[in-house]
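S.K.: Next comes the sequence, and after it the predicted model I'd like to discuss.
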Amino acid sequence: MKHPLALVALACLSCNTYADIFSVFREADGSTKWQYVANTTASILIPTLVIVLVFMVRAHWRAVRSNRALTDIKATLEDRVAHRTAELQEREAYITSIVNSMPVMLIGLNQQLQITQWNKKAEEVTGRPLKDVVGKNLWEAYSSITLTEAQVLSVLESGETMIIKHAQPGQYSFDITLYPLDKQDDTGIVILISDVTKQVNAENKLAERDKVSAMGELASAMVYDISLPINSIFARVSSARQELEAADLGEVKGFLLSEVEAVRQSAQQATAIAQNLLELASSHRETKQLEAVPPIMDHSIELASQLFKDADGLAFKQINIRRNYAANLPNIPCFPAELAQVFVRLMRNAFYALNAKSWDDNNKPWINIEIGEFYDSLWIKLAHNGKCLSEDEQLDIFQPFFAMNSHPETCPVEQRLSYSYFIITHHHRGQMAVTSDEQNGTCFNIQLALG
């Protein structure tokens, strides 16, 4: 359209500027032939308009084709965006499903330690849904988490993964893993909290079973080896006693017979100790039994009477045993043989503490045993008036003994009750403690669950 208009303009300019452009339309008398002007103008304008119309129609069809192309491109882009959005939504749903199906707590934090991710396990453990905690500070949303802000910040700064093990012996075990995400993102850090209590308990049970098996084999061999010299001692002592009774030795005869009797009792005590060692090695079972505790305690007292004798001091039978059992005590799930060993060990500790003191008619040794029910627990107290434990001994008495120890020994290995503590806290999920002072004596406290 621009080209014809330019040609018309150029033709107009090419006319002589000094001539009258209407001279061809004038008569000789100077009048204008307006009809000719109109016809000439129409003949010029009509082709021009036709040309303009052609170009306008052409431009219109080009616009229509362009609009159709743009519409097709728009539809294609919309399809691609919709398809891509659906893929992203599907992937997001898949990732969300994975995160929520994880059997561990997953917590996501940004650089400001605000919660960005909180899976279903975290909701179950804390009781708080994602909408209530998102955007909040971790310790504001989950105050009982066993992590410090310094630990989280150290992982963010170092960029290294940190694994923390948190456990309460006999109660629970957790593995806490902290790892930072790509520093190009503002996603910060991810915290995984895994409850490995069952796994740790299973591993401990397997290790205990192996140890018990090895201990049983060792105890059986020891009992057999000890029995040989003890049987020989019994035979020689019996023979010597018969000869002494038949011989006429005067005043020395009574002394010799008493010495022989002491040897015989010591040999009998050694036999009881060996047999108890064998029972201890074979006492552990896989499942608990419902048993009453008072009969187990009475059996332990009888066993202690056979085991603990001192030729130069007390015999366990000479100690005043006070029994105070509550009525109608319920049976509890337990390992009876193991509880008996715990009670015997406590009586052994009391026996040697009582032997460490001097007694007279006004001050006699005693052991006080109480068994009662308190709410959902069974309480067992064994107290005595023997030598008290020092503060250091009270701290160490339940700790395992190690031959290579960096600090001075405060409680001798033969007085420690670490295995008894292990039986109560691990095998029976109970509690065990000790108190000791000069005024009230020493008291061992045991708490066992009723169910």
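M.R.: Yep, that arrived.
S.K.: hey, let's count contacts and neighbours off CA atoms from now on
M.R.: Noted.
S.K.: got the buried residues for stretch 210-228?
M.R.: 212, 215-216, 219-220, 223, 227 (16 or more other C-alpha atoms under 10 Å).
S.K.: From these, which land in helices?
M.R.: Counting by DSSP state H, these place 212, 215-216, 219-220, 223, 227 in helices.
S.K.: biggest separation within these, which pair?
M.R.: Farthest apart among these by C-alpha to C-alpha are Val212 and Ser227. That separation is 21.5 Å.
S.K.: In addition, the following structure is provided for comparison:
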Amino acid sequence: MHRPEKSTKSQHPTLLRTTYAGALLLTPNLCQASMASELDFGFWTLLALAALQAVMIGLLQKSRIKYKRARNALEQAKANLETRIEERTESLRYTNNQLSDAAARHEIAEELLRETQDYLHSIINSMPSVLIGVSRAGHITLWNAAAERLIGISSKAALGNTIDDVYPELVISQATIEAAIDSQIPQTLENLQQGSGNQASYSDITVYPLMALEMGGAVIRIDDVTLRVRVEHMMIQNEKMLSLGELAAGMAHEINNPLAAILNNVQNIIRRTDAKQTMNKVEAEKLNVDLDQLDRYWQHRDIPTFLNHIREAGERSARIVSNMLEFSRSQHRDQSPTDIIQLLDNSLDLATHSMQIDTGDDIELPKIEKNYDANLPSLTCSAIEIQQVILNLLRNAFQAFQQTEYGAPLNPTIRVATYKDNDWYCIEIADNGPGMQENVRRHIFEPFFTTKDVGQGTGLGLSVSYFIITEHHGGQISVESQPGKGTTFIIKLPMR
């Protein structure tokens, strides 16, 4: 745009000169003829041209100034625009950075939220207690892993459904849930039993209201307290046994006195009715009594036999009382050389008096078969503990004959045997009872495992026996059993 202005400014004088020279060349003769008039005309023409040139120069100068101002204004506008663009760009960059930071913080917050949720879910699912969240209307909002294991329904299938549809066996009613939410006081039910026998389990159920009142829900917590209940039953049973032991010891002392009197009197009767005794003959002659005739009468009426039965029964009762007293008094567990065969006989005497079996037609005792190896030496052990184990096994054999689902055994027999197996002193106690299923046999030595009804056994007899043999004596105890073929317990004690 500057170049056209410079070209126009520089061509005006040349054009005037060219025009003027042309005019002179075209009219050479006229110039000579009218020199004076032409001079006047040329002067005014030059003057006009000069004025025109001055006007044009002024216009051009004005246009240039205007252009310069416009260019300066344009450059200023351009600078302002660039500044504004830079400011806007900087603002956009700042806003973009803020959005990026906000997006990053949001992603971090989401990640932390996910981690927190995963952590809370991990805590909830790691708890052994069953946790079930419910709304006021009874719809399930939480279902942890323990609930899945107990009830067998996945969390996905349970959520959103009502608790009555998913877990109808739950003893907590909708009214209890609403009462806990309204009162903001937990509602608890303790020692609830499910099942019976060795399948029985116990639970504590508590409904905790949510503290956020606007949510209006609750959490149901179910705790398996089977072990606690069984321990409580065991403690009660132990207290009964302790009381019974003290009572039995006291009764044994009381029974010993009349037993001693009975035995002494029986011996006196036998001695004073003996026709061979000199003193008896003398006293009979004083009373004019024919002692030989009286003796024949007694023999004819089997009175000596009756007296011998009385004496044998009294002596057996005395042995039972003596064993009971020894069993109840023995608190120490020192190991000493023990005659195992004598210990087995004492245990049988102590146990068989309570082994009466009702076969339906009669009351009888199980047949006892003894198969002892008489060449076995004494065994160093705790006699009272081994006797406790033997009594437990004998009692289990006796109870096996009384299982009504199998009926009365045709020939109830308990076999007791001792023998040597390498360096082991072996004791076997076998019965021909109904036997055990494999799923029962596998758990027979576990604490609190029992097939009896609640209150009829603690499930500790065999587990205690296992502990005595394995831990206190370094031995082994095992069981062999098949349904319908009886059960055999094998005790192995080291011969040292």
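M.R.: Perfect, thanks for sending it. Everything numeric in this text was worked out from a predicted model, so none of it was measured.
S.K.: Just put the buried residues of stretch 210-228 of the first structure in a markdown table and tack on distance to Ile321 of the first structure.
M.R.: Shown next, in a markdown table, are these (distance: C-alpha to C-alpha, whole Å):
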| residue | distance to Ile321 of the first structure |
| --- | --- |
| Val212 | 32 |
| Met215 | 32 |
| Gly216 | 32 |
| Ala219 | 30 |
| Ser220 | 32 |
| Val223 | 30 |
| Ser227 | 31 |
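S.K.: Closest one to Ser282 of the first structure out of those residues, please.
M.R.: Among these, Gly216 lies closest to Ser282 of the first structure (C-alpha to C-alpha), at 6.0 Å.
S.K.: residue in the second structure matching the closest one?
M.R.: In the second structure, Gly216 of the first structure lines up with Gly245, judged by TM-score structural alignment.
S.K.: Work out for me the element the closest residue to its match other than its chain neighbours sits within.
M.R.: With sequence-adjacent residues excluded and distances taken as C-alpha to C-alpha, 6 or more residues apart in numbering, Gly245 of the second structure is closest to Ser328, at 6.2 Å. For Ser328 of the second structure, the enclosing helix or strand under DSSP states H and E is helix 303-329.
S.K.: Tell me how far that helix lies from the chain's centre.
M.R.: Centroid separation between helix 303-329 of the second structure and its chain, computed with C-alpha atoms, centre = their mean, to the nearest Å, is 53 Å.
S.K.: what comes up buried for it?
M.R.: Neighbour count says helix 303-329 of the second structure has 304, 307, 310-311, 314-315, 317-325, 327-328 buried, by 16+ other C-alpha under 10 Å.
S.K.: same deal with stretch 161-179 of the first structure?
M.R.: Residues of stretch 161-179 of the first structure classed as buried by neighbour count (16+ other C-alpha under 10 Å): 162, 170, 173-179.
S.K.: now for the helix ranked longest in the second structure, which elements pack on it?
M.R.: For the second structure, the longest helix by residue count, based on DSSP H, is helix 35-126. If you count contacts as 3 or more C-alpha pairs under 8 Å, 6 or more residues apart in numbering; DSSP states H and E, helix 35-126 of the second structure packs onto helix 2-26, helix 145-151.
S.K.: Any chance of CSV for those helices, columns mean neighbour count and distance to Val171 of the second structure?
M.R.: Listed next are these as CSV, based on neighbours: other C-alpha atoms under 10 Å; distance: least, C-alpha to C-alpha, whole Å:
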stretch, mean neighbour count, distance to Val171 of the second structure
helix 2-26, 12, 102
helix 145-151, 16, 14
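S.K.: okay, those helices in a markdown table with distance to Phe401 of the second structure next?
M.R.: Below are those laid out as a markdown table (distance: least, C-alpha to C-alpha, whole Å):
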| stretch | distance to Phe401 of the second structure |
| --- | --- |
| helix 2-26 | 131 |
| helix 145-151 | 36 |
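S.K.: Spell out the secondary structure type for Leu178 of the first structure.
M.R.: Classification of Leu178 of the first structure by DSSP: H, G, I helix; E, B strand; the rest coil places it in strand.
S.K.: so Leu192 of the first structure touches Leu178, yeah?
M.R.: Yes. At 6.5 Å, Leu192 of the first structure counts as touching Leu178 under the criterion of C-alpha atoms under 8 Å.
S.K.: residue closest to the middle of the first structure?
M.R.: Central residue of the first structure (C-alpha atoms, centre = their mean): Phe174, 1.4 Å from the mean position.
S.K.: tell me which element that residue falls in.
M.R.: With DSSP H and E as the criterion, Phe174 of the first structure is inside strand 172-180.
S.K.: try Thr435 of the first structure
M.R.: Going by DSSP H and E, Thr435 of the first structure is in strand 431-437.
S.K.: by contact count, what packs against that strand?
M.R.: So strand 431-437 of the first structure, by 3+ C-alpha pairs under 8 Å, 6+ apart, packs with helix 391-396, strand 441-449.
S.K.: if you set the cut-off to 10 Å instead, what comes out?
M.R.: Contact analysis of strand 431-437 of the first structure by 3 or more C-alpha pairs under 10 Å, 6 or more residues apart in numbering; DSSP states H and E lists strand 377-384, helix 391-396, helix 418-422, strand 441-449 as its packing neighbours.
S.K.: distance between the last one and the chain's centre?
M.R.: Its chain's average C-alpha position is 28 Å from that of strand 441-449 of the first structure, according to C-alpha atoms, centre = their mean.
S.K.: Quick check: buried residues in that strand?
M.R.: 442-449.
S.K.: try the third one
M.R.: When burial is assessed from 16+ other C-alpha under 10 Å, helix 418-422 of the first structure yields the following buried residues: 418, 420-422.
S.K.: Stretch 452-468 of the second structure too?
M.R.: Buried positions in stretch 452-468 of the second structure, judged by neighbour count with 16+ other C-alpha under 10 Å: 457-468.
S.K.: again with stretch 44-61 of the first structure
M.R.: 48, 52.
S.K.: next one: stretch 225-233 of the second structure
M.R.: 225-226, 229-230, 233.
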